[in-house]
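Student: Model the following, please.
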Amino acid sequence: MFVGHAMLAFALGAGGARLAGRRPERALSIGVLAGAFATVPDVDMLYALSGLVGETGGVEGFWSASTLVHRAATHSLLVGVASAVGFSLCAAGLASLRPGERPLVRAAGPLSGLAILFALLAVAGAASGPLGLAVMGAFVLAGLALTAAAVRFGGLGPGVVGAAALVGLVSHPFGDLLTGEPPLFLYPLEAPLVTERVLLSPDPTLHLLGAFGLELATIWLAALVYCRLTERSLRGHVHWRAALGVAYVGGALAVPAPTVDSAYRFVFGVLAIGVVGPAPLARRIYPATRIAQWRPDGVATPLLTGLAAITLAGLSFAVGYALL
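Tutor: Sure, this is the predicted structure:
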């Protein structure tokens, strides 16, 4: 669900901003910021990299190390709401650093926001020790970096930054209910909101395929919102080469039945189909001599064709698996 987190937040942020009367360009900027904030909770996966070189090593070591801190402090709804307020106040302070503002106004925003963020660091350190403190520190730094970029380069106000942060941070943990252990929604409180993974099917492979389908649905939703805001035709950007995804029906025979714990076996094959399908389109639109001449129209067709190919590949694999 890594990509799905960002795409869902983008769709909610951009679509919501447009419904609120924002101009399409501004709505897109808000959606991008919300999507970026939705990736911040997964900074706790940085520690999992240590599992790749640990005693176990490999994929098993990676996931084993990730369970120590993943989906805890950074996935809390309480932390998400508090940090969104903190980032909004910091954005207010940064936005007020313009000529003519009173010094007290300049300082009040960032000081209040930093106080909230430092309080979150203290709580994480007390509840989860040094590792929790380090993870929360990475979370805060990533959020502050996005806040500064939104104010400095995006020209977004504190209210918009806070709303985008809230959408991204609060929507993120719900996407993890289908994979692995449920997030600690009410961290640091020891009151689990959800205690077990939400299962779409008792068959672990069908559950994985269902979760994969939901993630694809969020990506398609984001693509639809983007096309509506930019007045593009979603269907017009899908090339017939997407039909190559149907060939992955044979993957049900070649790939051992995948589960959430071994999803990479299935995902790598599906993504390969998504690359092979639109690759000639990308070469045709961007030959090596003109690679610097980037334009949105040229990117949309290969990306949406690849997404369609991946979707057909996933559906074909599911059909092949069901017929075995």
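Student: Only C-alpha atoms from now on, for both contacts and neighbour counts.
Tutor: Fine.
Student: and after the longest helix belonging to the chain, which helix or strand comes next?
Tutor: In the chain, assigned by DSSP state H, the helix with the most residues is helix 103-152. Downstream of helix 103-152, the first helix or strand assigned by DSSP states H and E is helix 158-171.
Student: List the buried residues for that following helix?
Tutor: For helix 158-171, a neighbour-count test (16 or more other C-alpha atoms under 10 Å) marks 158, 160-171 as buried.
Student: next one: stretch 168-188
Tutor: 168-173, 175-179, 181-188.
Student: Report the secondary structure element holding residue 34.
Tutor: Using DSSP H and E, residue 34 falls in helix 24-39.
Student: quick one: that helix to helix 103-152, angle?
Tutor: 90 degrees (axes from the mean of the first three to the mean of the last three C-alpha atoms, to 10 degrees).
Student: can you list contacts of the helix or strand just after helix 24-39?
Tutor: As assigned by DSSP H and E, the chain's next helix or strand after helix 24-39 is helix 58-66. Helix 58-66 has contacts (C-alpha atoms under 8 Å, 6 or more residues apart in numbering) with 44, 45, 47, 48, 49, 50, 51, 52, 53, 54, 55.
Student: try stretch 48-55
Tutor: Residues from elsewhere that reach stretch 48-55 (C-alpha under 8 Å, 6+ apart): 57, 58, 59, 60, 61, 62, 63, 64, 65, 66.
Student: Another sequence for comparison is provided below:
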Amino acid sequence: MFVGHAAVAFAIVAGVAVGRGWTAERALTVGLLAGAFASLPDVDIAYALVGVVSAASGDALTLASAFWSTGNLVHRTVTHSLVLAPPVALVAALAGPSRRATRLVALTLGVGVVALALTVSGPLGAVVTVPFVLGAAAIGILARRYTDLPPATVFAVGVVGLVSHPFGDLVTGEPPAMLYPFETALVTDRLVLAADPTLHLLAAFGVELATIWAAVAVAGAATGLRPRTAVSPRATLGAGYAASILLIPAPTLDLSYPFVFSVLGVGLVGALPTVRLVGTADRPTVEPPGWLPALLTGLSAITVAWLAYTVAYVVVG
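Tutor: This is a model prediction of the structure:
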């Protein structure tokens, strides 16, 4: 759900902005800001690089295992808290204004959040909280510098982005500690989309694709763009990915990498160049597609590949 987190927040915030009649530029701006906030909680996974370094001599699966086993020591705790989302969003909103007193309040609040993490989770909790708070402040400063959004809007968008993030993690692993620093758990078990572990993984992947398409639809509504007109017919080549059911292990949450990396690779069909004839048929020139048609064609190819693989798995399985 790394991309899905940003897509959900973008779709929600930009969708509300479009519904309220905001201009396309302003709607897309607040949507992108929400996406940035929604991506921020996963900064805690950076600690997983410690595990990767320690297992640097292993193969790809060993490195992946070390990445997640190390990262999960602090992943989905303090940075995924619904309780801490408002104060961290407030840090972002107050860090932007140029007034010294306002920034001093932001600094004090940020230090307080880090101190809380240190008290509850020890040094490791504080280590991942520092970039979390600094990241929020950086987003607030950039929002102030490059947009005309008032602090109240930055705060509201920040809350939506940060609060939406942990709900996207409910189908992909251990439920986040949403009520951190309190020990009470809001959700204790992962949401199971299918009893079969492979179908669960495929369903979770489908949910993420749906969130991305929702973001595309909202962007289209804001700008008047019809995404369907930008998709090349070669996206249908993704259907050939169904044959990979014979080549890769059935994916699960514990072994998702062969499927995820290979199906994402199908998206490269969107970046394939087209041949445009100039002058005569003997002098063709290669013309790469524009970034938007390439992006939408690649996303469509991935969607077709996912659907084809899912059908093949159901039929063969």
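Student: Which elements pack onto the helix holding residue 34 of structure 1?
Tutor: helix 2-19, helix 103-152, helix 158-171, helix 204-229 (3 or more C-alpha pairs under 8 Å, 6 or more residues apart in numbering; DSSP states H and E).
Student: nearest to residue 110 of structure 1, of the contacts of helix 58-66 of structure 1?
Tutor: residue 44 (24.8 Å; C-alpha to C-alpha).
Student: I'd like the distance between the closest one and residue 68 of structure 1.
Tutor: 9 Å (C-alpha to C-alpha, to the nearest Å).
Student: repeat for residue 210 of structure 1
Tutor: 27 Å.
Student: again with residue 242 of structure 1
Tutor: For residue 242 of structure 1 relative to residue 68 of structure 1 (C-alpha to C-alpha), the value is 40 Å.
Student: which one of the two has more residues nearby?
Tutor: Legend: neighbour count by other C-alpha atoms under 10 Å for residue 242 of structure 1 and residue 68, higher for residue 242 (24 against 16).
Student: Run through the residues that contact that one.
Tutor: 277, 278, 305, 306, 307, 308, 309, 310, 312.
Student: any idea what it aligns with in structure 2?
Tutor: By TM-score structural alignment, residue 242 of structure 1 lines up with residue 235 in structure 2.
Student: Check residue 34 of structure 1 too.
Tutor: So residue 34 of structure 1 corresponds to residue 34, using TM-score structural alignment.
Student: any idea how far that match lies from residue 27 of structure 2?
Tutor: In terms of C-alpha to C-alpha, residue 34 of structure 2 sits 11 Å off from residue 27 of structure 2.
Student: hmm, back to that, now the helices and strands packed on helix 24-39 of structure 1 in a markdown table, with distance to residue 324 of structure 1?
Tutor: Output for those, formatted as a markdown table (distance: least, C-alpha to C-alpha, whole Å):
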| stretch | distance to residue 324 of structure 1 |
| --- | --- |
| helix 2-19 | 29 |
| helix 103-152 | 44 |
| helix 158-171 | 37 |
| helix 204-229 | 13 |
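Student: Out of those helices, which is closest to residue 259 of structure 1?
Tutor: Once the helices and strands packed on helix 24-39 of structure 1 are compared by C-alpha to C-alpha, helix 204-229 is nearest, at 4.9 Å.
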